[in-house]
Each structure stands twice: as structure tokens, then as C-alpha cells.
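Novice: Just need the structure, nothing else, for what follows:
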Amino acid sequence: MKRRLYLLFPDAEFARRGVAALNQDGIETRRIHTIARNGESLEGLPGSTFEQRSDRLHQLERWVWNGNLTLFFIMLAGFFVAISYGAVVVATLLVVAMLVSFLAGERFTHLPDADFREVRDALAHGEIMLMVDIPESEVYRIEHQIHQQVPEARFGGVSWLPDTAAQL
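Specialist: Coordinates of the predicted model:
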């Protein structure tokens, strides 16, 4: 699984320096995506797709999380109904399904998570955000390198990124 590193820069010139530093560190330009408020000049910066600008991964994550919770509570209600009717086998299967649902949710909550809500104000004030798709093992190194080469950069967070989305 990849990580999406969010980096904020005061303006486009600093963002271009950040892109150059990332390229120098071996990050391909196609792994870098730029987000800014409407009307901001992004000349010389990598573009972003509609999906990246709309933060669809975070929306999908919320949908899956809420669906998992709903399913868990439906199974819990089903468990109490099965117990009240003496259907021990059904109750046991529901407990196993609830355990699987709980463990999936537990795993999901430990993934790093950031979304645009956390940087919306910065973008509204004219800052430029670079989203950098990198392997999990590279997050600390890349963040450190960027801060060394472009001290004006701010770390905006990190989120998970399925490998299939990182290929786009």
C-alpha cells in the first residue's frame, strides 16, 4: 500500500522548488499532483485529476467505514433476535461475522488519514498543496528531504493510498 503525502507551500514558486526537490529525490513527476484554489496559476506544476481534486478516496473511506458500522449493528440486532428464538447456530455465525467486521474496522482505523478539510483554509489563502504518492517506507525520508531543501514547506498530513489508485 502506498501513502499520499500532503505538502503545503506558500506560493507556486516554492511549490516548483518542492517539485524539483522531489524529482531530485527520485520521485517521478507523474506521482506528484498539485491542488490550489481556483484561479491560482499552476504553470510549471504537475496537474491533478478530478478525482484527486475532489478527494474521492476519503469519501470512499467514510462510506466503507459507515457501511461497516451499520452492518455491525444490524448483525448485533440479528444476534439478539436469533438468541431470543433459540437459533444458536445463526447466533454463532453472526458473532463470527461481527468479529470479522470489528477486526476489519480496527485495521482500518490504524491507517494514516488526512483529507482536504485539514488544509482547506490554507488553500483558500493561496497556498499550494502537492500530493505525493510514495511507498510507505519513503514518507519520513521524503518529508525530511523537502524540509531540508524547501524550509517554507509545511507538512499537511499523510493518508493511505491503494496501490491501484497509485498506478493512475
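Novice: all contacts plus neighbour counts: C-alpha atoms, from now on.
Specialist: OK.
Novice: Please state the offset of the longest helix along the chain from the chain centre?
Specialist: Using DSSP state H, we find that the single longest helix of the chain is helix 56-84. The chain centre lies 22 Å from the centre of helix 56-84; the measure is CA atoms, centre = their mean, to the nearest Å.
Novice: contacting residues for the residue nearest to residue 135 when sequence neighbours are not counted?
Specialist: What sits nearest to residue 135 in space, not counting adjacent residues and going by CA to CA, 6 or more residues apart in numbering, is residue 2, at 4.6 Å. Contacts here follow CA atoms under 8 Å, 6 or more residues apart in numbering; on that basis residue 2 touches 133-136, 160-163, 166.
Novice: Could you also give me the structure for this second sequence? I'd like to compare it with the first:
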Amino acid sequence: MRHRLYYLLPDMASARRVLDDMLLNRVEVRYLHFISHREELGPDLPEASFLYKTDVVHGAQAGMLVGAVLGVVLAAAAASYFSPESPAPLAILITLVCTLFGAWSASMVAAALPNSRLKAFYPDLERGRILLIADVPARRVADIEKTMAERHPDIRFGGEAPEVPVFP
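Specialist: Model prediction:
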């Protein structure tokens, strides 16, 4: 299990130093994601993908839930109308189609919205700070937090998300 750590960095030079220290602490580069609203990130800093920057994951989750509920209601109505003796296959198919359609349509809408989980960081990002999202092993959280606090007094710890989903 991984924990997601958030750090606000003052500038590009600090971001590069933090990246070096994370790599020295054996955090793989694929688990480090930088977000900047003002400056263009250099080629050496791994930029966060749209899955981190937008609300597409949250939208897909909400859409699946709404689609599943709507699918169950439609399946019950269709099963009683079309096939009252064996409604299970039809009900499962309708529920599955509605769930997938809900996830797809809600994620398309949410792809245009900023990530709601990062809302607290947007004022700092607008002022030119850089956000680091680091997904680290749970057993290493204390060591990494201690190292970052000792070696980088200019960065601000932005919090921790204890359960990181497998898919961002």
C-alpha cells in the first residue's frame, strides 16, 4: 500500500533538489508528479498527467454509481415488462451498460474540471509555487517526511492521503 504525500515547493531549483533527494531515498520517478501553473516544468521534472490534474477519476466513480442505480431501476422495469419469467440476464446486461455509460459520460465532463482533491493547493499554485505529489510505500512515510523536513526547510508539507488507489 502506498501513501500520497503533497509538498509545496517555492521554485524550480527547489523542485530539482527535492527530486534528487526523493530519488536518493529510492522513490521511483514514476511515483513522483509535479504540477506548476505559472512556469513550464523542465524536461527533468516528471509532470503530472491529466489523471492527476483533472477530476476524471472522481467523475468516473460518481458516474458509475449513478449509472448502476439507474441501471438497476431500468432493469427492474424492463424485466417486468419484457421477460417476467427469466429477468436475470436482461437485468444484468442493462445494469452493466448503464454503469459503463455513466462512468464514460461523467468522466468526459470531469476531464474539463480541475482536480477537486487539489483544491486547497490552487492558491499557492497560482502564486507560482510547485506541487509535488509523491506516492511512497507506507513503511517509508516517516523516513521520507523526516528527510524532507531536515534537508529542505523551504518546502511546505501539504498533507498525506493514506490510501492511494491503484489507478491514480
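Novice: what's the TM between chain one and chain two?
Specialist: Laid over one another, the chains give 0.59 as their TM-score (TM-score structural alignment, normalised by the length of structure 1), with 147 aligned residues with a CA RMSD of 4.0 Å.
Novice: out of the contacts of residue 2 of structure 1, which are inside helices?
Specialist: In this view, the contacts of residue 2 of structure 1 that belong to helices under DSSP H are 163, 166.
Novice: Pick out the most distant pair among the contacts of residue 2 of structure 1.
Specialist: Maximum pairwise distance among these (CA to CA): 12.0 Å, between 136 and 166.
Novice: which among the contacts of residue 2 of structure 1 end up buried?
Specialist: Buried members of these, counted by 16 or more other CA atoms under 10 Å: 133-136, 160-161, 166.
Novice: Dump the contacts of residue 2 of structure 1 into a markdown table; add distance to residue 31 of structure 1 as well.
Specialist: Compiled in a markdown table, the contacts of residue 2 of structure 1 are given as follows (distance: CA to CA, whole Å):
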| residue | distance to residue 31 of structure 1 |
| --- | --- |
| 133 | 5 |
| 134 | 7 |
| 135 | 11 |
| 136 | 14 |
| 160 | 14 |
| 161 | 12 |
| 162 | 14 |
| 163 | 12 |
| 166 | 8 |
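Novice: Out of the contacts of residue 2 of structure 1, the closest to residue 102 of structure 1 would be?
Specialist: residue 160 (19.7 Å).
Novice: What's the separation between that closest one and residue 5 of structure 1?
Specialist: 9 Å (CA to CA, to the nearest Å).
Novice: ok, now residue 44 of structure 1?
Specialist: Taking CA to CA as the measure, residue 44 of structure 1 falls 20 Å from residue 5 of structure 1.
Novice: for residue 137 of structure 1, same thing?
Specialist: For residue 137 of structure 1, the distance to residue 5 of structure 1 - CA to CA - is 12 Å.
Novice: higher neighbour count, the two?
Specialist: Taking other CA atoms under 10 Å, residue 137 of structure 1 and residue 5 do not tie; residue 5 has more neighbours (27 against 10).
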